[in-house]
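Colleague: sequence? don't have it. structure:
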């Protein structure tokens, strides 16, 4: 009983017990993880601008609505090419000595997952318009407009980044919308979010609960025609819009487009795979097809959807002819 009546022995023992448990339960496992988990080969550290952008991402509460974790369920395939691994987060360190806001995996998806957004939506022009007013590019968006990250100038300087905001979303601004350094830092962070490919020979974890594979009636070995509308919605609609009319001053229309309806398939496929810079009339289009590793079947499905929608009446294409053009475009790009 003397032990329980002696506060020095009692609290000293409790402190030692607590410290011992902390070492065994928290510190030693953390050291073990650091020794056995390493970033994937080819993983790129954040640039100085991206690190500043990460701090802005945290300060503005973006982590409350966006996750950065691709779960191993089939429904998450739209967010990345594979489920997330421990190695994806191994190079992330404390923000500083006092703060451990490092791994922004998040817990809620009010907005889309951002694990691979640097590949899904790499275009700076789209990201800046979206940041200034999300409803300019996604009508149903509930994301707030971050207009305080921009300024208005009647005569932008030579090095200013002017944002092509559609007239209906200018909010009475008298002049040009110019991105501040903070906006550019935030975009640099978003563009850095890319899944690192696994080393050659490594197999990615399988997505669970896969839906049954569709087959062609009477020919189970044939590849079924892909849903061009769904592919367009996932990869193209954010800029060119559901109605195919684009956004005046920002992104070109596909409705009645001479590229979409023309006979120059090589140019058409090259734009899908490698992007196109139509400045100053429109923002630059990123290399969507290459970033998303489109196959000839996916490119053909998108082209056929664009050529037969919104009143367009273009000639349909086949995956075989698109495959030849993709190979030609790749060979020219390598020269």
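Modeller: Happy to help now that I have it. Not measured: the values here are computed from a predicted model. Residues are numbered from 1 along each chain as shown.

Colleague: from here on, contacts and neighbour counts on C-alpha atoms
Modeller: Fine.

Colleague: which stretches of the stretch 101-250 of the chain form helices?
Modeller: If you assign secondary structure with DSSP state H, counting those that start in this stretch, the helices in the stretch 101-250 of the chain sit at 117-120, 124-132, 181-192, 228-235, 237-240.

Colleague: burial count for residue 25?
Modeller: When neighbours are counted by other Cα atoms under 10 Å, residue 25 registers 11.

Colleague: Relative to residue 18, how far out is the nearest residue to residue 199 once chain neighbours are set aside?
Modeller: The spatially closest residue to residue 199, leaving aside those adjacent along the chain, is residue 41, at 6.8 Å (Cα to Cα, 6 or more residues apart in numbering). Note on residue 41: its distance to residue 18, by Cα to Cα, to the nearest Å, is 39 Å.

Colleague: take a look at this one as well, against the first:
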């Protein structure tokens, strides 16, 4: 029809028209539509410190192994409270200049976990610094590379009070008389990671996950009362071991040990359950523990608490789902009289 093999002019014009048409469909129109995207009402703008951390995140190639997109399938529920929407990326996708496009953060490979909600899952600055200095110091099986150039190792007697000291386990600590100090770049990167928290959607709007064959329990509820059906050890490894370690010994100067803990071994598990539900920040020598009331069901908390109270030489009694339920109700009643 067009005799492309005989008329090179027609061939070139057809190729040009095809290229321009596809460019508009794939790039121009979507970019134009993105101009209408607005941030969520309660979504905070990025601070200068967090934006510098984003630049370091890109520079160090973190996006090569970590995604920042929660898909709308139930298996992604572990990475976020809801599926991602365009508004989530409003501030991170702001153009860096007329000739500089914003970096792509979605990622395409989860060699490491998704970071969409990492600021909520792991809010502790101490944990992040340990993880950056040497990931094996908090996650023994981690394959993530270390980033020692984001830290300084200095003589302990030269460290000033306004510098952030990184307390490491003995196996990873520097020689005696030396101290690991976080550089400003490390603190900026951690500030960015801590800012990665999904914003709640406005009232009346809901983004749902496509359910799997077996529906997942929601926090505070369970299908039946058999706590033994849940594997407390597996739940502990998934939820708690990143800080308190597989062996329950914690990390000196960062995360307290559970092995031999008076709170864990107490005959009355009430304080322990309250700490899991509400978090803990009463000991200045350790990092803040986040609350798990919105992330774990009563049965899951009971299973984890039972595992902690009966492992590593601990002699506490088992915790029942009913005990957790009563304490959760008491806390909710106290907070919402």
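Modeller: Everything's here; your move. Values in this document were obtained by computation on a predicted structure and should not be read as measured data.

Colleague: related to what we said a few turns ago, want to try TSV for the helices of the stretch 101-250 of structure 1, with distance to residue 2 of structure 1 and mean neighbour count as columns?
Modeller: Compiled in TSV, the helices of the stretch 101-250 of structure 1 are given as follows (distance: least, Cα to Cα, whole Å; neighbours: other Cα atoms under 10 Å):
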stretch	distance to residue 2 of structure 1	mean neighbour count
helix 117-120	64	21
helix 124-132	67	23
helix 181-192	60	21
helix 228-235	72	16
helix 237-240	74	21
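
Colleague: burial measure for the spatially closest residue to residue 43 of structure 1 that is not a sequence neighbour, as a count.
Modeller: Residue nearest to residue 43 of structure 1 in three dimensions, not counting chain neighbours: residue 196, with 5.7 Å by Cα to Cα, 6+ apart. Other residues near residue 196 of structure 1 come to 18 when the count uses other Cα under 10 Å.

Colleague: What's the match for residue 196 of structure 1 in structure 2?
Modeller: Per TM-score structural alignment, the equivalent position to residue 196 of structure 1 in structure 2 is residue 199.

Colleague: mind checking what residue 259 of structure 2 lines up with in structure 1?
Modeller: Under the alignment (TM-score structural alignment), residue 259 of structure 2 pairs with residue 255 of structure 1.

Colleague: just checking, its match is part of a helix?
Modeller: No: secondary structure of residue 255 of structure 1, determined by DSSP: H, G, I helix; E, B strand; the rest coil: coil, with no helix assignment.

Colleague: give the contact list for it.
Modeller: Counting by Cα atoms under 8 Å, 6 or more residues apart in numbering, residue 255 of structure 1 makes contact with 243, 244, 245, 306, 309, 310, 311, 312.

Colleague: Skipping adjacent residues, who's closest to it in space?
Modeller: With Cα to Cα, 6+ apart as the measure, residue 244 is the residue that lies nearest to residue 255 of structure 1, at 5.2 Å, once sequence neighbours are left out.

Colleague: swap in residue 86 of structure 1?
Modeller: Sequence neighbours aside, residue 37 is the residue nearest to residue 86 of structure 1 in space, at 7.2 Å (criterion: Cα to Cα, 6+ apart).

Colleague: The one you found contacts residue 89, doesn't it?
Modeller: No: in this structure, residue 37 of structure 1 sits apart from residue 89 without contact. The criterion is Cα atoms under 8 Å, and the distance is 9.2 Å.

Colleague: And those two? Which one has more around it.
Modeller: Between residue 37 of structure 1 and residue 89, counted using other Cα under 10 Å, the more crowded position is residue 89 (18 against 14).

Colleague: if we can go back for a sec, in TSV: the helices of the stretch 101-250 of structure 1, plus distance to residue 100 of structure 1.
Modeller: Written out in TSV, the entries for these read as follows (distance: least, Cα to Cα, whole Å):
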stretch	distance to residue 100 of structure 1
helix 117-120	23
helix 124-132	26
helix 181-192	18
helix 228-235	34
helix 237-240	34
